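Undergrad: Need a 3D model of the sequence below.
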Amino acid sequence: MTRRKAFKQPSVIPGFGLAMGFTLAYLGLVVLVPLSALVLRSASIGPSEFFAHASDPRVLGALRLSFGASLAAACLNAVFGFLIAWVLVRYRFPGRRAVDAVIDLPFALPTAVAGIALTALYAPNGWVGQLFAPGSVLGGLFGAGGLRIAYTPLGIVVALTFVSLPFVVRTVQPVLEEFDAELEQAAATLGANRRQIVRRVILPSVLPALLTGFALALARSVGEYGSVIFIAGNIPYVSEIAPLLIVIRLEEFDYSGATVVAALMLMISFAMLLVINLIQAWSRRRYGHGA
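TA: Alright, predicted model coming up:
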């Protein structure tokens, strides 16, 4: 009787068993079942057929572009997202609340609308694109042909940077707000310059959150479709992303080909997220900060 009472302790959260059961069921239906179906479908394809689809130069080019552009966008957002969060937290200036609200615009804006707007801006005759057109001042810096942004891989990076920026800013911003400024003052009192304070005091505290924002931005960029197809140009072997290739394979009723591309994206995404999580764990052990 005593053991029974000791085992059945009252839960801190009322209805914990029901809430946990609902959580696991919802997670299974929304995440695990679709992923399991993809894995089972991939397993039903023979190894030779799977390798034939996976080694297709068009598939390899699309995967290389999708993950390369996503990695570039996530790296850009890791740098500039940190700077934006720093400015929003540390400085007070007119229009600060408006700038802070604009950061969330990619969350609310439909991706297709974002793609059309970016294409209109960065097209050769757009407001920004014409600044880099042949014969322009900025275009002359890139040779006689100028710099073409829309309908190129560069345009894809621009679109992915736009849609994934909020993930870094909103992940780093709360950490900077909770950071104790007295630590900077103490480091300065001990003779540290600004660069040493950033590298040895601020960055170790922010690094786990920054890596989390980087991972979220990368995951968001890899699966992006709506904002990219308008600005990419969708030229095979040049500016065709992997999600678009999956749609094309489905429209061609090539379900095996679509499944292989999706499975490859899933495996590469898991591998990249695993590496990022390992780096996060190392940073927590190294600097002793949680996230």
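Undergrad: only C-alpha atoms for contact and neighbour calcs from this point on.
TA: Will do.
Undergrad: immediately after the helix or strand containing residue 4, which helix or strand?
TA: Per DSSP states H and E, residue 4 falls inside helix 2-7. Using DSSP H and E, the helix or strand that follows helix 2-7 in sequence is helix 16-27.
Undergrad: so what's residue 86 up against?
TA: 173, 176 (Cα atoms under 8 Å, 6 or more residues apart in numbering).
Undergrad: Provide the secondary structure category for it.
TA: Recorded secondary structure, residue 86: helix (DSSP: H, G, I helix; E, B strand; the rest coil).
Undergrad: cool, residue 283 as well?
TA: Residue 283 - assigned by three-state DSSP - is helix.
Undergrad: just checking, it touches residue 207?
TA: Yes - here residue 283 reaches residue 207: they are 7.2 Å apart, a contact under Cα atoms under 8 Å.
Undergrad: which residues touch the helix holding residue 4?
TA: Here helix 2-7 has no contacts from other residues, using Cα under 8 Å, 6+ apart.
Undergrad: Can you give the distance from that helix to the centre of its chain?
TA: 48 Å (Cα atoms, centre = their mean, to the nearest Å).
Undergrad: circling back: quick one, which of residue 283 and residue 207 is more surrounded?
TA: residue 207 (21 against 18; other Cα atoms under 10 Å).
Undergrad: and whichever strand or helix holds that one, what does it pack onto?
TA: Counting by DSSP H and E, the element that carries residue 207 is helix 203-222. Secondary-structure packing of helix 203-222 (3 or more Cα pairs under 8 Å, 6 or more residues apart in numbering; DSSP states H and E): helix 57-90, helix 153-178, helix 255-287.
Undergrad: now the angle between helix 255-287 and that helix, please.
TA: 180 degrees (axes from the mean of the first three to the mean of the last three Cα atoms, to 10 degrees).
Undergrad: separation between the most centrally placed residue in the chain and residue 164?
TA: Centroid-nearest residue in the chain: residue 217, 1.8 Å away (criterion: Cα atoms, centre = their mean). To residue 164, residue 217 is 5 Å away according to Cα to Cα, to the nearest Å.
Undergrad: Need the residues touching each of those two.
TA: 73-74, 77.
Undergrad: Save those as a markdown table, and put in distance to residue 251 and neighbour count too.
TA: Formatted as a markdown table, the shared contacts of residue 217 and residue 164 follow (distance: Cα to Cα, whole Å; neighbours: other Cα atoms under 10 Å):
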| residue | distance to residue 251 | neighbour count |
| --- | --- | --- |
| 73 | 29 | 26 |
| 74 | 30 | 30 |
| 77 | 34 | 27 |
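Undergrad: can you list the residues that contact stretch 33-48?
TA: Contacts for stretch 33-48 (Cα under 8 Å, 6+ apart): 50, 256, 259-260, 262-263.
Undergrad: quick one more, to check against the first:
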Amino acid sequence: MKDGGRVLPGLRLSLGLTLFYAGLIICLPLAMLIIVGARLGPAEYWAVVSSPRAVASYRVTLLSAFAATAFNAVYGFLLAWALVRYEFPGRRLLDAIVDLPFALPTAVAGIALSGLFAKNGWFGAPLGAIGIKVAYTPLGIAIAMAFTSLPFVVRTLQPVLEELDGAIEEAAATLGARPLQIFRRVVLPVVVPALLAGVSLAFARSLGEFGAVIFIAGNQPFVSEITALVAYIRVEEYDYPAAAAIATVMLATAFVLLVAINALQAYARRHEALR
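TA: Predicted coordinates for the structure are as follows:
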């Protein structure tokens, strides 16, 4: 095979197009965001990003995103396991429904969730009877985030679970390993890198979710107001530097967390390779 055995020749062209796309579509908007935020002086920037309302929105956004991601890590794994390992009526339909949050406009998802969890909704009424309020609370925000980010966990885990040879689990069982030991020593080490990848994508999506959240959150400052909405309000007030400053905080937070999760993925892969 020509060109050093490469199926697709043209390193310079392909690399050039890749870097051009990354610079134009990804780096340029982020750089502009930082430049606009830098129009504020250090004192003004700090005053904007550390205002009580902004800090409260960081807390609501991060805690809700962590709660949604923790739920999706468990439920997404169980759903992916069921779709891969078991045959049951409606399996194909369920597998298709998993992708629904990808195709459904987030505003539609928010309206649907608001209707379900309102005081007189199908879920909101019985939950309210036992003292659990979902709509217009951080719990509602977490549910909206979990709804929109679940497919990232499921679709990341499915290929790994499909490639996991069931004979290895059977061999462990014949050697006397208990189900919990098989899961902890055979299954979990293989799926951890994929699980971390899915969790990181789900968390990043939760941090940036807007349309599905604002309908069910109630958007009460210091109670159920997310950071994206605070930035949007600043845009509506034509205070673009303040909006950019708040956005850079979430950008930095997401970047740090993604780097940390990628480092954990690399550690998990090295640990598995040494076993």
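Undergrad: ok, back up a step: closest one of the contacts of stretch 33-48 of structure 1 to residue 133 of structure 1?
TA: Each of the contacts of stretch 33-48 of structure 1 was checked against residue 133 of structure 1 using Cα to Cα; the closest is residue 262, at 36.7 Å.
Undergrad: Please name the nearest non-neighbouring residue to the closest one.
TA: residue 246 (7.0 Å; Cα to Cα, 6 or more residues apart in numbering).
Undergrad: what about the one you found, neighbour count?
TA: Neighbour number of residue 246 of structure 1 under other Cα under 10 Å is 21.
Undergrad: Structure 2: which residue goes with that one?
TA: When structure 2 is aligned by TM-score structural alignment, residue 246 of structure 1 is paired with residue 231.
Undergrad: What's the separation between that match and residue 19 of structure 2?
TA: From residue 231 of structure 2 to residue 19 of structure 2 the distance is 30 Å (Cα to Cα).
Undergrad: Over to residue 37 of structure 2?
TA: 25 Å.
Undergrad: more crowded one of those two?
TA: residue 37 (20 against 14).
Undergrad: Map the more buried one onto structure 1.
TA: Checking TM-score structural alignment: residue 37 of structure 2 goes with residue 42.
Undergrad: Distance check, that match against residue 244 of structure 1.
TA: In terms of Cα to Cα, residue 42 of structure 1 sits 19 Å off from residue 244 of structure 1.
Undergrad: Ok, residue 284 of structure 1 next?
TA: Counting by Cα to Cα, the gap from residue 284 of structure 1 to residue 244 of structure 1 is 38 Å.
Undergrad: Over to residue 10 of structure 1?
TA: For residue 10 of structure 1, the distance to residue 244 of structure 1 - Cα to Cα - is 51 Å.
Undergrad: do residue 76 of structure 1 as well
TA: 24 Å.
Undergrad: And residue 110 of structure 1, by the same measure?
TA: 18 Å.
Undergrad: quick one: which of these two has more around it?
TA: residue 244 (19 against 12).
Undergrad: does the more buried one really touch residue 229, like I thought?
TA: Yes - between residue 244 of structure 1 and residue 229 there is a contact at 7.5 Å, judged by Cα under 8 Å.
Undergrad: Next, the distance between the ends of stretch 122-138 of structure 2.
TA: Stretch 122-138 of structure 2: ends 19 Å apart by Cα to Cα.
Undergrad: How far off centre is that stretch?
TA: 24 Å.
Undergrad: Only the buried residues of it, if you could.
TA: 124-125, 127-128, 133-138 (16 or more other Cα atoms under 10 Å).
Undergrad: Any chance you could list what contacts that stretch?
TA: Contacts for stretch 122-138 of structure 2 (Cα under 8 Å, 6+ apart): 60, 64, 114-119, 139-140, 216-220, 223-224.
Undergrad: Okay, buried residues for stretch 220-231 of structure 2 please.
TA: Quick answer for stretch 220-231 of structure 2 (16+ other Cα under 10 Å): 222-231.
Undergrad: And for stretch 94-108 of structure 2?
TA: 95, 98-99, 101, 106.
Undergrad: okay, stretch 79-94 of structure 2 sits on what stretch of structure 1?
TA: Counting by TM-score structural alignment, stretch 79-94 of structure 2 corresponds to residues 84-99.
Undergrad: what's the straight distance from one end of that stretch to the other?
TA: So stretch 84-99 of structure 1: terminal residues 10 Å apart, Cα to Cα.
Undergrad: any idea what residue 284 of structure 1 aligns with in structure 2?
TA: So, by TM-score structural alignment, residue 284 of structure 1 is matched to residue 269.
Undergrad: ok, now which ones touch that match?
TA: Applying Cα under 8 Å, 6+ apart, the residues contacting residue 269 of structure 2 are residue 193.
Undergrad: any idea how far residue 189 of structure 2 is from it?
TA: Counting by Cα to Cα - residue 269 of structure 2 and residue 189 of structure 2 are separated by 9 Å.
Undergrad: anything in contact with each of those two?
TA: By Cα under 8 Å, 6+ apart, no residue touches both residue 269 of structure 2 and residue 189.
Undergrad: related to what we said a few turns ago, among the buried residues of stretch 220-231 of structure 2, which ones are in helices?
TA: 227-231 (DSSP state H).
Undergrad: Relative to residue 273 of structure 1, how far out is the aligned partner of residue 252 of structure 2 in structure 1?
TA: Per TM-score structural alignment, the equivalent position to residue 252 of structure 2 in structure 1 is residue 267. With the distance defined as Cα to Cα, residue 267 of structure 1 ends up 10 Å from residue 273 of structure 1.
Undergrad: could you dump the buried residues of stretch 94-108 of structure 2 to CSV with secondary structure and distance to residue 54 of structure 2?
TA: Listed next are the buried residues of stretch 94-108 of structure 2 as CSV, based on DSSP: H, G, I helix; E, B strand; the rest coil; distance: Cα to Cα, whole Å:
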residue, secondary structure, distance to residue 54 of structure 2
95, helix, 39
98, coil, 34
99, coil, 33
101, helix, 28
106, helix, 24
